[in-house]
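S.K.: What follows is a protein structure lacking sequence information:
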């Protein structure tokens, strides 16, 4: 809407004659040549100018970026014209931009040897806001199927001059016009002036913009300040940017006074000795410091990303990465590529050699991707537009002329171009990570392990958030396992080691590798030589739920009921027989524990433990329940619902279960206490928390006291404990 308003307002640009009558300005070619002509902006343009100056740009120092960009456009134009017009360079072949500060007069001048402007072009380009000669030129080139290599189509860049200047003067000379023209306007003014330049300060060809700085911007009229801004915003412009700068130089000169003194001393010495004084003595030299001013090129380094990747050395990539992103370690990987087609752009992506010192910084808004448009730095605040959050650790450069920007040139708009670039960056990032993962170890060190320790959590986030790429990301995931020792394993390697007939990828979630390895659920699997992945980070279970399968193998949580271990009919038959044999124990335990559990079953997964608590298919695992409880805003009702139903599995081959069967058969009074203690112990070993730690502790103390009573004398403090609580059978294995 704003652009439409600007176009409409620009069409109503009016001329103010000496009579003071305002009317619509005729075409520039129809205007009589006059010493000076004043044009008044319509009210809408005044308002939009005020918006530009006061609120459109967040950093007023971008004025230099805009003016240098305009100069680069003008140089691109004359270079393009020269391809078909051999006379274009008769007014000068040097294509360059010159910037000069005058601290005494508080001015900054930006001059180029570009195409320049006629009076018509001056009025249409600088007399309006949303119409630019560059946009028109780009349209003409498109129609002719040429390539002017333009940035263009920003519209309001020139007016950023008024962010720092009270007054702006533009002098311009085109090959198509014998007259050099001057455009002048002041900040806050409702008008601009155009006249033939009679100053005698003629340009062979091109445009010179002189900024008369505001009082609070006088510090900009400094060559060091300008050099810093050029380096920040325009270091990689394809034309040389020359800055009039001063530097201190030293030279050796004759010290006349010291030399004359030396001559006199030599003469006096000769007279004393009756000799003839020497005609000359060796002059005495001294070092003088002087200030030298000259044009110095500020952007003599060709942008690395514009070169062919084959021409760039590893050392050049490393140095560029360290200098550009203030890193001190070499990158683990580099992806340098050019995309050509309907959308063209160049990019370099780097995988850092280490994570930020503050890990949480990776999840905050990053400034890792620097956006350029035809080598003009635009911003480093568009990371989330160009890369998904899970690739926020990547650092790099993106340079394209096709990127859509709004009038401020600082807020990226959603578009097909952005989506295409984003898709390419993600694909190239994944390709680079796969290349790093495939590197062999050197001196016992793995580049990918270094990467994984720094950024592995980010890839796990990607497996959850990026549905389109979760399959590729899954190939890059690493986990400890029951067969990996102290190292990690990939899912591909896990599948490669699977036993014949194994249909699932088994995993156990816990808060540490040790806890996962000690969990009762993995006992039977390990005993059968199955490999179990150990998930030790909070996001791991969510990753498994989201990825669901790998290489056609589904993920299976070993802590849930209905675990299929592929044991076949014989094992199932054996379990049925055990269930029948222990039916009285199963019924007794269910009756004793009541609603605490859904059912009691004979386990096929337990080997060394007497019992374990497994969760239903859709409820939280013990690990997830622990994580959710740690959330301060947890909803207790929702937690109770998501907890799901738990089942108690018993190991019929374990002495404790056999002892309980004996007690149940004999109606021993302590059978219930033993059942409660088995249940609470199963809670702990299965990763859950005990509902009443005090009652659990009392049962343990009772067991300890009973054990002491069967052996040496019990300690004094344990005498009040009833020794019959857990039974007094001397051969009871529960007491051993």
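M.R.: Received it, and whenever you're ready, just let me know what you need. Small disclaimer: the values here were computed from a predicted structure and weren't measured.
S.K.: switch to C-alpha atoms for all contacts and neighbour counts from now on
M.R.: OK.
S.K.: Let me see the contact set for the residue lying closest to residue 180 once chain neighbours are set aside.
M.R.: Of all residues not flanking residue 180 in the chain, residue 173 sits nearest, at 4.7 Å (C-alpha to C-alpha, 6 or more residues apart in numbering). Residue 173 sits next to 115-118, 179-181, 203-207 when contact means C-alpha atoms under 8 Å, 6 or more residues apart in numbering.
S.K.: Now intersect those residues with the strands, please.
M.R.: The members of the contacts of residue 173 that map onto strands under DSSP state E are 181, 206-207.
S.K.: Pick the one among those residues closest to residue 165.
M.R.: Residue 165 lies nearest to residue 207 out of these, by C-alpha to C-alpha, at 17.7 Å.
S.K.: Check it against this one:
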């Protein structure tokens, strides 16, 4: 037996659901109510443009939000299209019936759908999230009598003759005790700025309880003309050719409260196959270790939707600051919808392409500026290469590396520069201070190495090796370039074996390899080389929270410089056992310090040994 029927909604249950579940953030009522007010104005203005009616008052279009803390009310007023009694019953009393959608359907051949904000019909009822009673006073442009509507959140409403005498609508919210925070003028103003900063109609906020002050002479103080809280024509809605550099900088500082000038920006302006506008800014880092917390604000028709939605904005660009406005993305939508929406992926791909195109253009046309920005923009670019394969493919030939001689070159330039010495090895410095002796040796011998000191670089190195199979990145202390060694010199293997036995015995470390080399430099007696693979393994252990400080490095090689007087003396002079022990331990610790911090016990022993050596020198 089968049976069909109609689904029914019990009205006594709808308001508790609206209050608790319609929106996750209760302050969203500001966006919804003011959006409706802006829509009312845009509708009327469009009717005037189409010749359907005329604006006899010629008063400026605006939305006014009045907060009255004493009366516990917030009133949103507009001078838009207004409503007749029939329209109030149709659009207000029928929940989820959209007046905006109805208007668009009626005039679909005469206007662009992106000109109207609302489409869902639920926005008005968000007011019951903060109010126990809501009133509407409205007067239609048609000349029909004004209408007053009120509802206390129950199942009934009252409809009567209204008091409004000018075209437009007042929405009066009687705010509950639980939501009285919104009755604070500054709280309400900041909330309006958050959601309505770029709405296309001027919005004014008025404090009804603010008294006029008077001077000592009894004269009223001069009050400046009020200014709208929003920017109805934000810079990103204009064509790039209409914007000056100064306007871009001003818009950035005002929007993001960042008074450091951005390095550069990308103006997004696309009409097909989707409508998308915006500006992305590359902020300036204060130092190379700083990780900037970016903010990409997503808008729909100049109405704020959310911050940093990585389903729409490529994740690596969330480090930037900017505005993206796309009318095709709903105001209220689940992230699971965005994750599975092919259209959203196209938007993300477009933004990625525009960023890559801008960077490549800077490299080709403004190379000096590109180089001057590199230290700040490199974390964004490297993170993008790690996260987005297409971005990495486009950018791989335009990634710069800063050399120890403070030049900025590409990987291909570096490989060409060292092709006669390093066999596709890329030597890099991860810590300028700890590896300073190696840097000095490289500079003394006109060798090249690059700085890779940012936290992201350890992952980026592996990525670049995957892209360039024949290239090997090696930290400057992982191997000795043949160019650092004296030419045509043979190592005395017997001497090397003797030193190896001496050090491994005194250090009690039979895993340590000791190697004798004749280096060109006479300033460095000992160096500790740790294989790149071993060191990367230790870094991975640190990443997972394992303590490696003071841990003896595996696959470590202690290089002793035969060209240094200390090593010569150690291998030729007849020294007592205690002096040999002091010298070996000290040479090892000096080499180790250039690679990592000593453990607490090792540092204590090192300091005591220093004191003993100084005393021996003074008593000599």
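M.R.: Sure, I can see it. Computed from a predicted model, the values in this text were never measured in an experiment.
S.K.: care to give me the TM-score?
M.R.: The TM-score (TM-score structural alignment, normalised by the length of structure 2) is 0.72; 599 aligned residues with a C-alpha RMSD of 5.6 Å.
S.K.: in which helix or strand would I find residue 574 of structure 1?
M.R.: Residue 574 of structure 1 is located in helix 568-581, with elements delineated by DSSP states H and E.
S.K.: Equivalent analysis for residue 614 of structure 2, please.
M.R.: helix 600-618.
S.K.: who touches that helix?
M.R.: Residues contacting helix 600-618 of structure 2 (C-alpha under 8 Å, 6+ apart): 550, 582, 586, 589.
S.K.: make it 7 Å
M.R.: residue 582 (C-alpha atoms under 7 Å, 6 or more residues apart in numbering).
S.K.: And stretch 327-340 of structure 2, by the same measure?
M.R.: 114, 275, 300-301, 305, 311, 344.
S.K.: I'd like those laid out as a markdown table, including distance to residue 485 of structure 2 and neighbour count.
M.R.: Output for the contacts of stretch 327-340 of structure 2, formatted as a markdown table (distance: C-alpha to C-alpha, whole Å; neighbours: other C-alpha atoms under 10 Å):
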| residue | distance to residue 485 of structure 2 | neighbour count |
| --- | --- | --- |
| 114 | 70 | 14 |
| 275 | 62 | 15 |
| 300 | 64 | 21 |
| 301 | 66 | 24 |
| 305 | 63 | 23 |
| 311 | 54 | 18 |
| 344 | 57 | 18 |
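S.K.: Which one of the residues you listed is nearest to residue 99 of structure 2?
M.R.: The closest of these to residue 99 of structure 2 turns out to be residue 114 (C-alpha to C-alpha; 14.8 Å).
S.K.: Check for me that that closest one belongs to a strand.
M.R.: No. Going by DSSP: H, G, I helix; E, B strand; the rest coil, the assignment for residue 114 of structure 2 is helix, not a strand.
S.K.: ok, now which ones touch it?
M.R.: Contacts of residue 114 of structure 2 were listed using C-alpha under 7 Å, 6+ apart, and they are 301, 327.
S.K.: ok, back up a step: quick one: buried residues of the helix holding residue 614 of structure 2?
M.R.: 606, 609, 613 (16 or more other C-alpha atoms under 10 Å).
S.K.: ok, the second one to residue 57 of structure 2 distance?
M.R.: Going from residue 609 of structure 2 to residue 57 of structure 2 by C-alpha to C-alpha, to the nearest Å gives 92 Å.
S.K.: Let me see the ranges of the strands in the stretch 101-250 of structure 2.
M.R.: Under the criterion DSSP state E, counting those that start in this stretch, the stretch 101-250 of structure 2 carries strands at the ranges 131-139, 147-151, 158-161, 168-175, 203-207.
S.K.: need the ones you listed in TSV with distance to residue 266 of structure 2, can you?
M.R.: Below are the strands of the stretch 101-250 of structure 2 laid out as TSV (distance: least, C-alpha to C-alpha, whole Å):
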stretch	distance to residue 266 of structure 2
strand 131-139	42
strand 147-151	48
strand 158-161	52
strand 168-175	39
strand 203-207	28
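S.K.: what's the closest of those to residue 429 of structure 2?
M.R.: Comparing those by C-alpha to C-alpha, strand 203-207 comes nearest, at 54.5 Å.
S.K.: Now the buried members of the contacts of residue 173 of structure 1.
M.R.: With neighbours counted using 16+ other C-alpha under 10 Å, those contain these buried positions: 115-118, 179-181, 203-207.
S.K.: Which of the contacts of stretch 327-340 of structure 2 fall in strands?
M.R.: Secondary structure from DSSP E places 300, 305 of these in strands.
S.K.: Aligned against structure 1, show me the partner of residue 81 of structure 2.
M.R.: Using TM-score structural alignment, the partner of residue 81 of structure 2 in structure 1 is residue 114.
S.K.: From what I see, its match and residue 206 are in contact.
M.R.: Yes. Residue 114 of structure 1 is within contact range of residue 206, at 4.5 Å (criterion: C-alpha atoms under 7 Å).
S.K.: element containing residue 296 of structure 2, please.
M.R.: Residue 296 of structure 2 belongs to strand 295-300, assigned by DSSP H and E.
S.K.: ok, for residue 10 of structure 1, nearest residue in space, not its chain neighbours?
M.R.: With C-alpha to C-alpha, 6+ apart, the residue lying closest to residue 10 of structure 1 is residue 128, at 4.8 Å.
S.K.: Same check on residue 350 of structure 1?
M.R.: Excluding the flanking residues, the one nearest residue 350 of structure 1 by C-alpha to C-alpha, 6+ apart is residue 334, at 4.7 Å.
S.K.: circling back to that earlier point, name the nearest of the contacts of stretch 327-340 of structure 2 relative to residue 578 of structure 2.
M.R.: Among these, and counting by C-alpha to C-alpha, the member closest to residue 578 of structure 2 is residue 311, at 66.5 Å.
S.K.: Run through who's touching the top helix by length along structure 2.
M.R.: Assignment by DSSP state H gives helix 342-365 as the longest helix of structure 2. Outside helix 342-365 of structure 2, the residues that touch it by C-alpha under 7 Å, 6+ apart are 266, 312-314, 338, 370, 391, 394-395, 398.
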